[in-house]
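1. sharing a model that was predicted from the sequence below.
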Amino acid sequence: MTQQGFQTVQQKLETLLSNTRRHAVREQTRAALAILGPALRDDIGLTRHRQLISFQNDKHQKHSFD
């Protein structure tokens, strides 16, 4: 295997290790936050999707014709 081949393999392995570490941190964070209830996660702004839905609902109610 050439020097360039070794460098390519090394870069691929570094990328895989980095992604594995990131995934492990994400899983640890998810496990730690699972203890919190959904309401508390909303209060500290961790459920962006739910916030977006609430914003869209509020916007719709503001502009609806009753």
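-> In hand now; what should we look at?

2. alpha carbons only for contacts and neighbour counts from here, please
-> Will do.

3. buried set for the longest helix seen in the chain?
-> For the chain, the helix with the greatest residue count under DSSP state H is helix 3-34. For helix 3-34, a neighbour-count test (16 or more other CA atoms under 10 Å) marks nothing as buried.

4. check it against this one:
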Amino acid sequence: MRVPFLRLEADYREVAAEVRRRFDAVLESQCFVLGPQTRELEERLCTLVGGHAVACSSGSEALY
């Protein structure tokens, strides 16, 4: 059985402008930790999972 590689080009094209806009906003604010974008991410994740969420810098930090 051959499993084809995942091709994300088409999906990325749909969201590329929004990803770049949000990434640029983080770079311009220089708030890489505990900034407004992090707070928004955590709030959206809380809504998505129906509980609590904390953004972490790595999987190791999340486990610790």
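-> Done, it's in. These figures come from a predicted structure and were not determined experimentally.

5. quick one: TM-score?
-> Here the TM-score for the pair of chains, by TM-score structural alignment, normalised by the length of the second structure, is 0.37; 41 aligned residues with a CA RMSD of 3.5 Å.

6. right, and the helix or strand after the helix or strand where residue 16 of the second structure lies?
-> Using DSSP states H and E, residue 16 of the second structure sits in helix 9-29. Once the chain leaves helix 9-29 of the second structure, the next helix or strand it forms, by DSSP H and E, is helix 36-49.

7. tell me the buried residues in the helix holding residue 16 of the second structure?
-> Quick answer for helix 9-29 of the second structure (16+ other CA under 10 Å): residue 26.

8. and the angle from it to helix 36-49?
-> Put simply, helix 9-29 of the second structure runs at 140 degrees to helix 36-49, going by axes from the mean of the first three to the mean of the last three CA atoms, to 10 degrees.
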